[in-house]
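*Asks:* Turn this into a model:
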Amino acid sequence: MGLHRVPVSSLPSSWQGIKDRLPQSGDSTYIFFVVDDDASTGKPWCPDVREALPVVEKYFEKRGDLEVAVVSVGSRSVWKDPGNIWRTSWGLRAVPTLVKYTGTGAEGDGVVQSQLVEEETKDEDKLRAFTQQDTSAP
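*Replies:* Predicted structure coming up:
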């Protein structure tokens, strides 16, 4: 249980294809969208991701009963491109973003139940409330 990094190049293009390959937590699928590491530092290029990643990782590891897939939206130049697939097809507006998907919609897309964006992903109380309804949070 905990966090699982999912290489972008290995993800299928359809929601169902992705859903079938990602960790499931009950009826929910959690995806934590982050950025690539900067080649010169070995750390995420986005300061918000650098701060949020250890908080989210620690929370899900401590929790133990839920899994989250970690997906990178790309390098700085890839993410900043308005045509980035994560912006256009997935509706992401900022990183880091932790999304809880429940089921599949009529169009075959994942149904977003809720999400935490940027600063919210660094707050353990918000993480606890965000995951509360799936099982009993510690």
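*Asks:* C-alpha from now on. contacts and neighbour counts both.
*Replies:* OK.
*Asks:* Which helix runs longest in this structure?
*Replies:* Identified as the longest helix of the chain according to DSSP state H is helix 47-63.
*Asks:* same for it, what does it pack against?
*Replies:* Applying 3 or more C-alpha pairs under 8 Å, 6 or more residues apart in numbering; DSSP states H and E, we find helix 47-63 packed against strand 2-6, helix 124-131.
*Asks:* downstream neighbour of that helix in the secondary structure list?
*Replies:* Next along the chain after helix 47-63, taking DSSP states H and E as the criterion, comes strand 67-72.
*Asks:* contacts for the next helix or strand after that next one?
*Replies:* Sequence-wise, the next helix or strand downstream of strand 67-72 (DSSP H and E) is helix 76-80. With C-alpha atoms under 8 Å, 6 or more residues apart in numbering as the test, helix 76-80 has contacts from 35-36, 45-46, 73, 84.
*Asks:* Now show me the structure for the sequence below, then we'll compare the two:
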Amino acid sequence: MPLFETPYPQLLSSISSPSSDQPVYLIFYSDPDPSTGKLWCPDCRDVQEPVKAFFSAPESPKGIVFWVGQRPEWRSPENPARVRWNVHNVPTILKLMEGKEVGRLVEGEILEKGRLAEFTKA
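*Replies:* Model (predicted):
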């Protein structure tokens, strides 16, 4: 399954569809810095390539990147990631079933050996 790096509205609406019996994974990252093109969050940069490789494999589940914004947007208590998903650290990966959170990996947990593979088992 491909990794969707642009959370199109139809993809985001599909995660709340009760018809799917497969989990969907929301991957919360900082936005790329406009001057460098790199994610402004160093922890996000650390996990970006391993996460991309994992979710881009043919047998992988659906992963959708949710960009939290630049640093000032991210720090806002009104940030959609904070309000809708209760995300307070990036990177964070949420496991969703029928639009409801059933698991979460935060920051360094994502890089722990075997943790992502175990987390994504259905």
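*Asks:* so who does residue 70 of the first structure touch?
*Replies:* Contacts of residue 70 of the first structure (C-alpha under 8 Å, 6+ apart): 3-6, 31-34.
*Asks:* Can you add neighbour count and give those residues back as a markdown table?
*Replies:* Rendered in a markdown table, the data for the contacts of residue 70 of the first structure read as follows (neighbours: other C-alpha atoms under 10 Å):
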| residue | neighbour count |
| --- | --- |
| 3 | 21 |
| 4 | 16 |
| 5 | 13 |
| 6 | 16 |
| 31 | 24 |
| 32 | 25 |
| 33 | 22 |
| 34 | 25 |
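*Asks:* Can you show me which of those residues carry over to the second structure?
*Replies:* Mapped onto the second structure and checked by both residues aligned by TM-score structural alignment, their matches' C-alpha atoms under 8 Å, these keep the contacts 3-6, 31-34.
*Asks:* For the spatially most central residue of the first structure, pull up the helix or strand it's in.
*Replies:* Nearest to the mean C-alpha position of the first structure, by C-alpha atoms, centre = their mean, lies residue 32 at 1.3 Å. Residue 32 of the first structure belongs to strand 28-34 when assigned by DSSP H and E.
*Asks:* what do we get in the second structure for residue 94 of the first structure?
*Replies:* Aligned by TM-score structural alignment, residue 94 of the first structure pairs with residue 89 of the second structure.
*Asks:* Am I right that that match sits in a helix?
*Replies:* No - secondary structure assignment (DSSP: H, G, I helix; E, B strand; the rest coil) places residue 89 of the second structure in coil, not in a helix.
*Asks:* Would you agree it is in contact with residue 106?
*Replies:* Yes - in this structure, residue 89 of the second structure is within contact of residue 106 by C-alpha atoms under 8 Å, at 6.9 Å.
*Asks:* Report the outermost residue of the first structure with respect to its centre.
*Replies:* Largest centre distance within the first structure, by C-alpha atoms, centre = their mean: residue 40, 24.1 Å.
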